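Asker: Everything below, folded, please.
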Amino acid sequence: MGQALAAAFLAKGHPTTVWNRSAGKAEKLVGNGAVLAESAKGAVEASPLVVVCVSDYDAVHALLDPIGSSLEGRTLVNLTTASSTQARDAAVWADRLGIAYLEGAILGVPQDIGTDTATMLYAGSGTAFEKHQATLEALGDAATVYLGEDHGLAALYDMSVLTIMWGVLNSFLHGAALLGTAGVKATTFADMAVTAINVSADYVTGYSQQIDAREFPPTDATMNVHLGGMQHLLEESEALGVNTDLPKFFLKMVHRAVADGDAENSYASMVKQFRRK
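Answerer: Here you go, the predicted structure:
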């Protein structure tokens, strides 16, 4: 990912200094015009805008804590995956050292960087974002999103999007396993699965309005109706010898919602269960 980020800056004509713990990984970038710093300190001091993307926050602090004084007066954009707590703690650290700090999150894979496919999220110093927005747009042409002053928001959005991705993919895989018992190929199922995903996506706008209003009229189906369908899904999975963990989880959550008085409310009322510890 670090190579992809640097390559995107170079492609848009931004003078770029790079440093990596494994120097050989920078060879292609240097061949394309990047300057290779001899140390992390040298890379930091080469520009008013510093972008870091490493494996985790332990690596971030191992790299930057010893050279914190070199970051003073600069803008640091941290694109390392983090929790919201880590992001907010890092913001306190940066403020103490006089660093303008932006926490970022990348919604995409390395080959998306620098294209209209990548979505780049930023949270933290609004002044720093405004100052460097044009440069940061090199990383994601179509979607460079500033979320506000709360440094934790980039991480929270990142995790919230990932839970949707895994939820959708696990459900598709469970469906493919069910159909596979009848010899139906996943590629045959794919088009119908995409249609189902798109139909489900249409519910998001209406359900989000219900969640914010804390009112859950059953405009499509009640929780009891969903409960009946989920019971069929569990029975089918058991009968076909397909893993039942996912339908059992669905049922467990709906049973809790029904017990809490949401039997005749919409499925959006399930948010109450997810809000619990």
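Asker: Please count neighbours and contacts with C-alpha atoms only from this point.
Answerer: Fine.
Asker: Grab the most central residue of the protein for me.
Answerer: The residue lying closest to the centre of the chain (CA atoms, centre = their mean) is residue 158, at 2.5 Å.
Asker: Who are the contact partners of that one?
Answerer: Applying CA atoms under 8 Å, 6 or more residues apart in numbering, we find residue 158 in contact with 105-107.
Asker: before we go on, could you also do this sequence so I can check it against the first one:
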Amino acid sequence: MPTENASVTVIGLGAMGQALAGAFLDAGHPTTLWNRSPGKGDDLVARGALRAASSEEAVKASELIVVSVVDHDAVQAIVDPLADALQGRVLVNLTSDTPERSREVAAWAAERSIAYLDGAVMVPTPVVGTPDALLFHSGSQDAFERHESTLKALGGNTVFVGTDPGLAAVYDLSLLDFFYGSISGLVHAFALAKADGVKAVDIAPYMNTIAQIMPPIAEGTAANIDAGSYPGAEANLGMMAAGVRHILHAARTRGLDVSHLESITSVADRAIAKGHATGDWAATYEAIVNQD
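Answerer: The predicted structure follows:
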């Protein structure tokens, strides 16, 4: 079992890679660094990190190797020449990409008997290393359990989601799907308000009303989708779709981009056409997965 101050190597010193390395250092882990291009990591070295002269030297410095680069093409370019050096070590890939790409790297590692964990960091860099930081891991359960205490230096909410190495990416993309849809809706809402002379900063405090009701809505919507049952006693889809059309009309009248509102309306209308007018908003799932 690794000790509490197990050594770690971090490959990739972009903003996220530096945040990961900093969290390991803060937790007392001897940390070795390597980056494809020179000139990064000086602050980390000043804090006690070791800068390796080569990627092979970096890998050989630790049992736990954490990679955080731009995409899985970059991951593959880095690890391909390191197959021999990675033998007997654990490769943790904290690079965002698709589930398919995660499984490809995992298959590469399995063919070479390299223990592999795929992962996703779900917080911005300032939150990395804090109790609130959420990270997903999937792949080798044995590797996760052996190094869990070390990996938790990156965040108090470090979760293993399954042995399918693509699952961390599934969780990652699902949460980001929600985030980007939400932040896009927020910006559009501010644009709608400003079109009538209301400052964004004036309406922003009231957005918390919507944010605070989302957790129970998320839980209920998830349960309804998994059950395939969409009770609309509190608010039915037909009524809510009418509300979306009011927003669409107002935004179009004010000359705003309405493409995302048109998409929302289209999905809702297809679900209604499938007989879900009296169901809740979760019924739009049927139109998303069945587009005929």
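Asker: follow-up on the earlier one: where does the residue nearest to the centre of structure 1 land in three-state SS?
Answerer: Reducing the assignment at residue 158 of structure 1 to three states with DSSP: H, G, I helix; E, B strand; the rest coil gives helix.
Asker: Next: residue 105 of structure 1.
Answerer: The three-state label for residue 105 of structure 1, taken from three-state DSSP, comes out as strand.
Asker: still on that earlier bit, show me what the residue nearest to the centre of structure 1 lines up with in structure 2.
Answerer: Residue 158 of structure 1 maps onto residue 172 in structure 2 when the alignment is built from TM-score structural alignment.
Asker: go on, residue 62 of structure 1?
Answerer: Counting by TM-score structural alignment, residue 62 of structure 1 lines up with residue 77 in structure 2.
Asker: What are the contacting residues of the helix or strand where its match lies?
Answerer: With elements delineated by DSSP states H and E, residue 77 of structure 2 resides in helix 72-79, which encompasses its position. Outside helix 72-79 of structure 2, the residues that touch it by CA under 8 Å, 6+ apart are 55, 67-69, 93, 95-97, 101-102, 105.
Asker: Could you tell me how far it lies from the centre of the chain?
Answerer: 19 Å (CA atoms, centre = their mean, to the nearest Å).
Asker: Which stretches in the stretch 51-200 of structure 1 count as strands?
Answerer: For the stretch 51-200 of structure 1, the strands defined by DSSP state E, counting those that start in this stretch occupy 75-78, 100-107, 119-124, 143-146.
Asker: Dump the ones you listed to JSON lines, plus distance to residue 254 of structure 1.
Answerer: As requested, these are exported to JSON lines (distance: least, CA to CA, whole Å):
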{"stretch": "strand 75-78", "distance to residue 254 of structure 1": "39"}
{"stretch": "strand 100-107", "distance to residue 254 of structure 1": "31"}
{"stretch": "strand 119-124", "distance to residue 254 of structure 1": "33"}
{"stretch": "strand 143-146", "distance to residue 254 of structure 1": "35"}
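Asker: Out of those, flag the one nearest residue 273 of structure 1.
Answerer: Minimum separation from residue 273 of structure 1 across the strands of the stretch 51-200 of structure 1 (CA to CA) falls at strand 100-107, 26.9 Å.
Asker: and the closest one, how far from structure 2 on average?
Answerer: Superposed on structure 2, strand 100-107 of structure 1 shows a mean distance to its aligned partners of 0.4 Å (mean CA distance after the TM-score superposition for structure 1).
Asker: and the aligned partner of residue 229 of structure 2 in structure 1, what element?
Answerer: Using TM-score structural alignment to pair residues, one finds that residue 229 of structure 2 aligns to residue 215 in structure 1. Residue 215 of structure 1 belongs to no helix or strand when assigned by DSSP H and E.
Asker: could you pull out the helices for structure 1?
Answerer: The residue ranges that make up the helices of structure 1, judged by DSSP state H, are 2-11, 27-31, 40-44, 57-64, 68-71, 84-96, 126-136, 153-180, 186-213, 223-240, 245-257, 271-274.
Asker: May I see these arranged in a markdown table, with distance to residue 146 of structure 1 as well?
Answerer: Formatted as a markdown table, the entries for the helices of structure 1 read as follows, by distance: least, CA to CA, whole Å:
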| stretch | distance to residue 146 of structure 1 |
| --- | --- |
| helix 2-11 | 18 |
| helix 27-31 | 28 |
| helix 40-44 | 23 |
| helix 57-64 | 22 |
| helix 68-71 | 22 |
| helix 84-96 | 15 |
| helix 126-136 | 8 |
| helix 153-180 | 9 |
| helix 186-213 | 21 |
| helix 223-240 | 36 |
| helix 245-257 | 34 |
| helix 271-274 | 26 |
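Asker: Mind checking these for the one nearest to residue 111 of structure 1?
Answerer: helix 2-11 (7.1 Å).
Asker: helices or strands up against the closest one?
Answerer: Using 3 or more CA pairs under 8 Å, 6 or more residues apart in numbering; DSSP states H and E as the contact test, the elements touching helix 2-11 of structure 1 are helix 27-31.
Asker: which non-adjacent residue is nearest the equivalent of residue 95 of structure 2 over in structure 1?
Answerer: With the correspondence set by TM-score structural alignment, residue 95 of structure 2 lines up against residue 80 in structure 1. Spatial nearest neighbour of residue 80 of structure 1, excluding adjacent residues (CA to CA, 6 or more residues apart in numbering): residue 53 at 4.7 Å.
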